[in-house]
Each structure stands twice: as structure tokens, then as C-alpha cells.
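# this one's structure only:
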């Protein structure tokens, strides 16, 4: 496509509008600035945008539309479907000022429905859209080691990949519009099941009065090994949950998966059960705790 990818390949850094500077978006935008791209940023909290600009340079816009006016590429990382709709299709949304041929990349975890809607809306305006949710958490964003799953046309993905390399360790083109979001749902379904298994295993080991460090050493190198076990077993054993990916966000993500399953006919009994277990954790006050706080609802023997 004669758009953002050609502009970068020609030897120029792109002018990028980055919308959403939270715990994920802020570091990702920072990697783009360090790579030499020119950034204009927007955040709902103007103070956060100004702080980011002071740290990394670039300009601050007062609306998504203003941020996108001169941009070759617009990248968003916001909260949910409503936020995404507002910053793209709203009265002051980016789609109102983006130029034909420019590229839109969304890193928000949202429904496949809105990803497909934005693809259609963008296509009618001559825009190239990529739904590109990420995995790897805050640490992955800060270290530039995110995994990104993409739904897009081949040309749009090729253009987006060049830019996303600034903050990603793995970038996979899964399929067409919405495929990135449905793949992120697969990711969250797997995490939910693994964390429930690790939670039960930990409580079982405690009930058996085993040395938890020795248990971890014995099983973490075999078939039971997982990222969750490697990174959360010790903190779960210490009842430490004040970090990581919040339960509130996990419930949002599992809700998206369950909604999509109702549409495509998939059966997700374990996911529905763990979603309700997370509701228990919320009732215990664990809304902002890491997803590994799932173990809290299983009482010690």
C-alpha cells in the first residue's frame, strides 16, 4: 500500500498520533519516540499527556481528532469498546481527520464486533485498520517485549509490523478484521484455566504440608510448567497480589470471550466458571489485584 509503510521504508520516520497513555500505552509510545518517530499524543487526562511529552518529547493534542490531523499513523490503547468508539468515531474522534491512505492500529482489548465495525468504517474513508491486542502486561510494554496478535489485510499488517517492532518481541498476522481480538480471547481463556489449576495445586501442596519451593523446583521444569507458574507461584504462596493484570480487566476480557462464544456457538464451561470465581475475588475487594489472586477464594486447609 502506498501509505505509512512506504513512508518509513523511504527512510523517514513516521508522524504518529498515539491515543491512550496508560500503563501499557505510555511505555509503548515511549519506545516509538526513542526509535525516532515524531509523536503527537492524546490522553483523557491532559496532565498525563503533558508528563509523557516532558519525558519523551513530542506534542500534546487536546482531542483525538487534533492528534490525528497530520499523522501518517494513528495508534490507540484505551480501555474498552466505548472508549475506542469515542476516540475514533466520536464527534472529536480520530477518523474525522485521518487522511485517506493512513494507518490505524488499535492495541485495546475489545470485542471482535467493534474491530470489524472500525474496519468497515475505515475502509469507507480510505483508511487501513489493524486490530492488534497485546499480551505481556506492563513489564512487556516497558521492556518492549510484547506479543501482538493482528487482524488486518496483508498490506495493512505489513505497514503496521514495521512500526510495532519498536515495542514487540512477537507479531503474528492471524487473519482478517477481528481475528486479532478473537485470538486475544483465546489467550485469556488459556490464562484463566491455567491460573485456576495453579491455584488448586498450590492449595493442595499447602494442605499436604509440602515445601512449596521444593514443589516448584520439582514440577516447574516438566509438563506442568507455564508462564503463570514461573512468574506467580512464589507470590501466590506469599499472598502478594498488588501488581500485574487487574481482576477487573480480566473479567472484562472473559466477558468478551463469553459474548463471542454465544455468537459463534463455542462452549466455554470452564471460562464461565472461572469468570464467576473472579466475581468472588471482586466481592473480597480484589478488583485491582493481579489475576493470580484467584487463589484467595480457595481457603487453606
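Received the coordinates, thanks. Note that the coordinates shown come from a computational prediction; the quantities given were computed from them, not determined experimentally.

# when you work out contacts or count neighbours from here on, use the C-alpha atoms and nothing else.
Will do.

# how about residue 279, nearest residue that isn't a chain neighbour?
Nearest residue to residue 279 in three dimensions, chain neighbours excluded: residue 251, at 7.8 Å (Cα to Cα, 6 or more residues apart in numbering).

# swap in residue 129?
What sits nearest to residue 129 in space, not counting adjacent residues and going by Cα to Cα, 6+ apart, is residue 104, at 4.8 Å.

# how about the contacts made by the one you found?
When contacts are counted by Cα atoms under 8 Å, 6 or more residues apart in numbering, residue 104 touches 73, 74, 75, 127, 128, 129, 130.

# alright, now check it against this:
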């Protein structure tokens, strides 16, 4: 059993923290910007809550974090009452936020200077993956630090891998989002075409999902897409945030991402339709009936 803090109890962090406590068997202290949510978590799962990230991180072996963006991440780490000011030497900070590789490298350097470890560890699998403890975790950081953290991370993961030095986890998550963006647009167009052609799309998907066109998105989202239901899953606002990170990074490294940039604008269309919180499969909605 380890002493753990978890910072950020959103739709991902809330169940991830619970898996660390119940499946991992660890002592967990939680912090959330909205204190009522932390109080609800403690009421539901036990453990303790803290009023600041620093208070949560004090004397902990591992500090996990899952917040919104680079600015949120800096706030809870190196900001006023941030966790980095209280972490003990030899501890490990594991960041599950989807953020930039730049901030990951910045925080890794700050952690090294203070004598503790840092792993950037963005996740894939969505809310369902977090709730079921079967996320894919893409890590960047020092190999020895990763090996220390991996058994703890496995409480909420199906796959945990070290991709390279600090920032590599975030870069891998960017690859993940690039692939998903193009795949979902293709699936949306395929379903749209099939419906216009008068095909029974449930039968179509049942067949083609067993061939080269098959994907997780096809298997898990085709029924709700056909029904025009998008009120669940990974929100369009979150995807646009992630694709913004991707496109900023491509400006730095020179990668050419024409399809990703186009799909990002399609998601902007969905936002203008009132679909900011719709699932990312809502690309179909912008194509009309």
C-alpha cells in the first residue's frame, strides 16, 4: 500500500482515483478545485480530502493529476499552493492530463531539480475506460521512475507503456488523437453514405466491422450514430482542445496534418450546432439526414 494523492476529480479522475483506492488498495487523499466534489468522493469511497494541492501532496509516495489543460496543470503543480512545493524527495508525480509535450518537459525539469520523479501519462479509453479501469496509459519519463510507478498506474489501466523521455507520453497521445480524428470522420461519411443509399446500416456494420474497415469506434459507436444520439462519451470540446495541442506541435516539428486540421474545423461546425458536449462521433450530425 502506498500513500497517494489525486488532484482533479473530473469524469476521468473521479473513477481513476477510486480504482487506486479499491483495486490498488492504496490510501488516497483527493483534491478538487470544487471542494464539494472532493467531499462527495470521500463520502462515497472513504479516504481523505485536502484544501490545496500542496496539502494533498505532502508526504505522499505518488501524486496523480488529471486536470483540463496546460494552465490548469501549472496551477496545481508550480502555482500558489501547488503540489511541487510540498512533495518529498523520491516521490513520483504522475500526470494523466492530456497536455502539451512542452509543459511535460518543463515540469519534469522542475521535479528533477526538487529531487522527485515526474511521468507524463495521458490516457485513452474515455469515460467508460476510466470507470471500468481499462485505460491505455502512454508514459514519458525516466525508465527507473516509470518502473516504480507502473504497478500503481495499473490499478486503472489495461495497458501501460513507456514511450520515451519526458514529453513522449503526450506526443503519443497526439498520435492517438490524429488517428481517431480521421477514423471517426471516415466512419461518419460511411454511415451517411449508406443511409442515403437505403442500406440497413446495422447489417452493413455487422459485416464490414469484421474486415479491414473494423475499428473500436465502429464497434462501439455505430448504433448510437445511426440513432443520432451523441449525449455521452468524449466531448467535442475536449477533442478540439486535444487537436489544438496536436496542431500547435505540428507547427513546431513540421508535420503535415491536412486531414487533422480539416476535421478540427468540422468539430468547430459541431460546436456551432450546439454540440460542444456531444460525443466526438457527432461528426455525423453535421452531414445532415
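Perfect, I can see it now. Since we're looking at a predicted model, the values are computed, not measured.

# TM-score for the pair, please.
Their TM-score after superposition, calculated using TM-score structural alignment, normalised by the length of structure 2, is reported as 0.99; 288 aligned residues with a Cα RMSD of 0.7 Å.

# on that earlier part again, what helix or strand is the alignment partner in structure 2 of the residue nearest to residue 129 of structure 1 on?
The pairwise alignment with structure 2 assigns residue 104 of structure 1 to residue 93, based on TM-score structural alignment. Assigned by DSSP states H and E, residue 93 of structure 2 belongs to strand 92-95.

# follow-up on the earlier one: map the residue nearest to residue 279 of structure 1 onto structure 2.
So residue 251 of structure 1 corresponds to residue 240, using TM-score structural alignment.

# go on, residue 224 of structure 1?
Matched by TM-score structural alignment, residue 224 of structure 1 corresponds to residue 213 in structure 2.

# again with residue 55 of structure 1
In structure 2, residue 55 of structure 1 lands on residue 44 (TM-score structural alignment).

# any buried residues in the longest strand along structure 1, and which?
Ranked by residue count under DSSP state E, the longest strand found in structure 1 is strand 168-175. By 16 or more other Cα atoms under 10 Å, the buried positions in strand 168-175 of structure 1 come out as 168, 171, 173, 174, 175.

# that one: how far from the chain's middle?
Chain-centre distance of strand 168-175 of structure 1: 13 Å, with Cα atoms, centre = their mean, to the nearest Å.

# what span of structure 2 is that strand aligned with?
Aligned by TM-score structural alignment, strand 168-175 of structure 1 corresponds to residues 157-164 of structure 2.

# end to end, how far does stretch 207-221 of structure 1 reach?
In stretch 207-221 of structure 1, first residue to last residue: 23 Å (Cα to Cα, to the nearest Å).

# so what touches it?
Under the contact criterion Cα under 8 Å, 6+ apart, stretch 207-221 of structure 1 has outside partners 202, 205, 206, 225, 226, 229, 230, 233, 234, 237, 300, 301.

# buried subset of the residues you listed?
When the contacts of stretch 207-221 of structure 1 are checked for burial by 16+ other Cα under 10 Å, the buried set is 202, 226, 229, 233.

# from the residues you listed, pick the one nearest residue 156 of structure 1.
Within these, the smallest distance to residue 156 of structure 1 is 33.0 Å, found for residue 226 (Cα to Cα).

# so what's that closest one closest to, chain neighbours aside?
Nearest non-adjacent residue to residue 226 of structure 1, counting by Cα to Cα, 6+ apart: residue 220, 7.5 Å away.
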